[in-house]
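Trainee: sequence unavailable; structure follows:
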């Protein structure tokens, strides 16, 4: 069943909040707005939106802390907006649980395009691994992908590790699903960045250094939640200078 198109806008500046609400309403969303992080968190808990836009610089609870608290209770796509354009700020936003980080001032058309791209992510159809063999991905009759104790169901978006549920952001889930679906094939950072945009990398698209760095942050967060060390990985192997693949 298609998720209801509900959005929450958390922004302390009324004119920007109104602009964001208008952009999302034009895209077919029912929009709820809040001026503080706590009020926004309450709206997310109440409405469980598909998309949440979140300002970084707010009085009281800032956007980074708000994102962390939202992520504990919701799988909503989080788009963080800020006039702070340093790379460290964007990485901090991604580490807090955001799916995208947009610099202010932003162009409404670009913002809508980025949100549309997130919603196009391939979330239900994972190709069978290219290689079959011992120690690689198994697919059972119910569609679960399994590799060395990690089990992932693309339909229900549930992940377990050695039988225990694992709480992932949408980006982390999509990256893990993509790696499991690729078997031992290497997935370049550019491939993963385009996948998160809902697109396929053909070699001519532009993938920035910040996009590649964002993938590194998502994979680092994924590894931390899995409880594995990059130096001695159980699940995700780094291919230096290229990207990632499953361990053998």
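Mentor: Arrived safely. Everything numeric here is computed off the predicted structure, so don't read it as measured data.

Trainee: going forward, measure contacts and count neighbours with C-alpha atoms only.
Mentor: OK.

Trainee: residues contacting residue 175?
Mentor: By C-alpha atoms under 8 Å, 6 or more residues apart in numbering, the contact list for residue 175 reads 192, 196, 219.

Trainee: not counting its neighbours along the chain, what's nearest the last one?
Mentor: What that stands for is residue 219. If you skip the residues right next to it in sequence, residue 219 has residue 172 as its closest partner in space, 7.1 Å away by C-alpha to C-alpha, 6 or more residues apart in numbering.

Trainee: now do the same contact list for that neighbour.
Mentor: Under the criterion of C-alpha under 8 Å, 6+ apart, the contact list for residue 172 reads 218, 219, 221, 222.

Trainee: those in helices, which ones?
Mentor: Counting by DSSP state H, the members of these that fall within helices are 218, 219, 221, 222.

Trainee: any chance of those residues in CSV, with neighbour count too?
Mentor: CSV is the format used below for the ones in helices among the contacts of residue 172 (neighbours: other C-alpha atoms under 10 Å):
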residue, neighbour count
218, 23
219, 20
221, 19
222, 22
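
Trainee: all helices for this structure, in order.
Mentor: Residue ranges of the helices in the chain, as given by DSSP H, are 14-26, 37-47, 63-73, 87-95, 108-119, 170-182, 189-196, 209-226.

Trainee: to residue 2, which of those lies closest?
Mentor: Each of the helices of the chain has some distance to residue 2 by C-alpha to C-alpha; the shortest is helix 108-119, at 11.1 Å.

Trainee: the structure to be compared is supplied as follows:
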């Protein structure tokens, strides 16, 4: 199977990755594959240890297990995000969609369901890291409906006030601003924003809902990100509320 988000070894850049999992076998395998990909890996077996390592040296990305003793991955992710932006990929052994959605709701950028291929996880890590790094060339600022996007600094303001967007929320909003008035299906957005040709489409739904909550004056009656029934979503800078 071809992965649209795959990268070659030459394209990869070393990053500091924190792996949080109470299963030493899983943690060891994940760490070994990430180390082989050229990354510097730190490990933690529970939530408090993960938060302590995060405070001591903020990583470039966290691979976080959902099921941790004492403090679960949801709470760990929530506390991590409260301390500032850090990309998070959540691991879950559960098949329950509610758990996956909850992880995305608290700020996880992606999730991988156990059992998983370590090589697949490395590719997901590479995909998230690529999008979290500043562009090599300065990007042009974009503005619409009181929103201003600074691609180089990865900052978004609404009427001059900076918004706290996650990595994927930023990418999603930037994509919408680049294509105003055009309707996109969830499959389109998964491919164009996430860089994947396959995946759980509820990921897109959750991120659209979270983005609406941050940029809309009334998220219950969205004016900017419109639902196009039977298709998907459309960004309307000057549209009326649904």
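Mentor: Looks like it came in fine. Predicted model only: the values in this text are computed from it and were never measured.

Trainee: quick revisit: of the helices of structure 1, which approaches residue 141 of structure 1 most closely?
Mentor: Of all those, it is helix 170-182 that lies closest to residue 141 of structure 1, at 15.2 Å by C-alpha to C-alpha.

Trainee: out of the helices of structure 1, which is closest to residue 158 of structure 1?
Mentor: Taking C-alpha to C-alpha as the criterion, residue 158 of structure 1 comes closest to helix 170-182 out of the helices of structure 1, the separation being 8.7 Å.

Trainee: ok, and for the closest one, which residues are buried?
Mentor: Buried residues in helix 170-182 of structure 1, counting neighbours by 16 or more other C-alpha atoms under 10 Å, are found at 170-182.

Trainee: about what we covered before: what do we get in structure 2 for the residue nearest to residue 219 of structure 1?
Mentor: In structure 2, residue 172 of structure 1 lines up with residue 169, judged by TM-score structural alignment.

Trainee: now check structure 1 for the residue matching residue 158 of structure 2.
Mentor: Aligned counterpart of residue 158 of structure 2 in structure 1: residue 161 (TM-score structural alignment).

Trainee: distance of its match from residue 152 of structure 1?
Mentor: As judged by C-alpha to C-alpha, to the nearest Å, residue 161 of structure 1 and residue 152 of structure 1 stand 9 Å apart.

Trainee: so what's the residue nearest to the spatial centre of structure 1 up against?
Mentor: Of all residues in structure 1, the one closest to the mean position by C-alpha atoms, centre = their mean is residue 171, 2.3 Å from it. Counting by C-alpha under 8 Å, 6+ apart, residue 171 of structure 1 makes contact with 99, 196, 218.

Trainee: now which residue in structure 2 aligns to residue 19 of structure 1?
Mentor: Alignment note (TM-score structural alignment): residue 19 of structure 1 maps to residue 29 of structure 2.

Trainee: the nearest residue to its match once chain neighbours are set aside and residue 33 of structure 2, how far apart?
Mentor: On the basis of C-alpha to C-alpha, 6+ apart, the spatially nearest residue to residue 29 of structure 2 that is not a chain neighbour turns out to be residue 118, at 7.4 Å. Residue 118 of structure 2 sits 7 Å away from residue 33 of structure 2 when distances are taken as C-alpha to C-alpha.

Trainee: with residue 18 of structure 2 instead?
Mentor: 13 Å.

Trainee: what about the two, which has more around it?
Mentor: residue 18 (24 against 16; other C-alpha atoms under 10 Å).

Trainee: isn't residue 185 of structure 1 up against residue 247?
Mentor: No. With contacts counted by C-alpha atoms under 8 Å, residue 185 of structure 1 stays clear of residue 247, the gap being 10.3 Å.

Trainee: joint contacts of these two?
Mentor: By C-alpha under 8 Å, 6+ apart, no residue touches both residue 185 of structure 1 and residue 247.

Trainee: residue 176 is in contact with residue 149 of structure 2, correct?
Mentor: No. Applying C-alpha under 8 Å as the test, residue 149 of structure 2 and residue 176 come out as separate, 11.3 Å apart.

Trainee: okay, now the equivalent of residue 149 of structure 1 over in structure 2: neighbour count?
Mentor: With TM-score structural alignment as the criterion, residue 149 of structure 1 lines up with residue 146 in structure 2. Here the neighbour count serves as a burial measure; for residue 146 of structure 2 (other C-alpha under 10 Å) it reads 12.

Trainee: what does residue 14 of structure 2 give?
Mentor: Applying other C-alpha under 10 Å, we find 14 other residues in the vicinity of residue 14 of structure 2.

Trainee: I'd like the distance between the nearest residue to it once chain neighbours are set aside and residue 210 of structure 2.
Mentor: Nearest-residue entry for residue 14 of structure 2: residue 39, 4.7 Å, with adjacent residues in sequence omitted and distances by C-alpha to C-alpha, 6+ apart. Separation of residue 39 of structure 2 from residue 210 of structure 2 (C-alpha to C-alpha): 31 Å.
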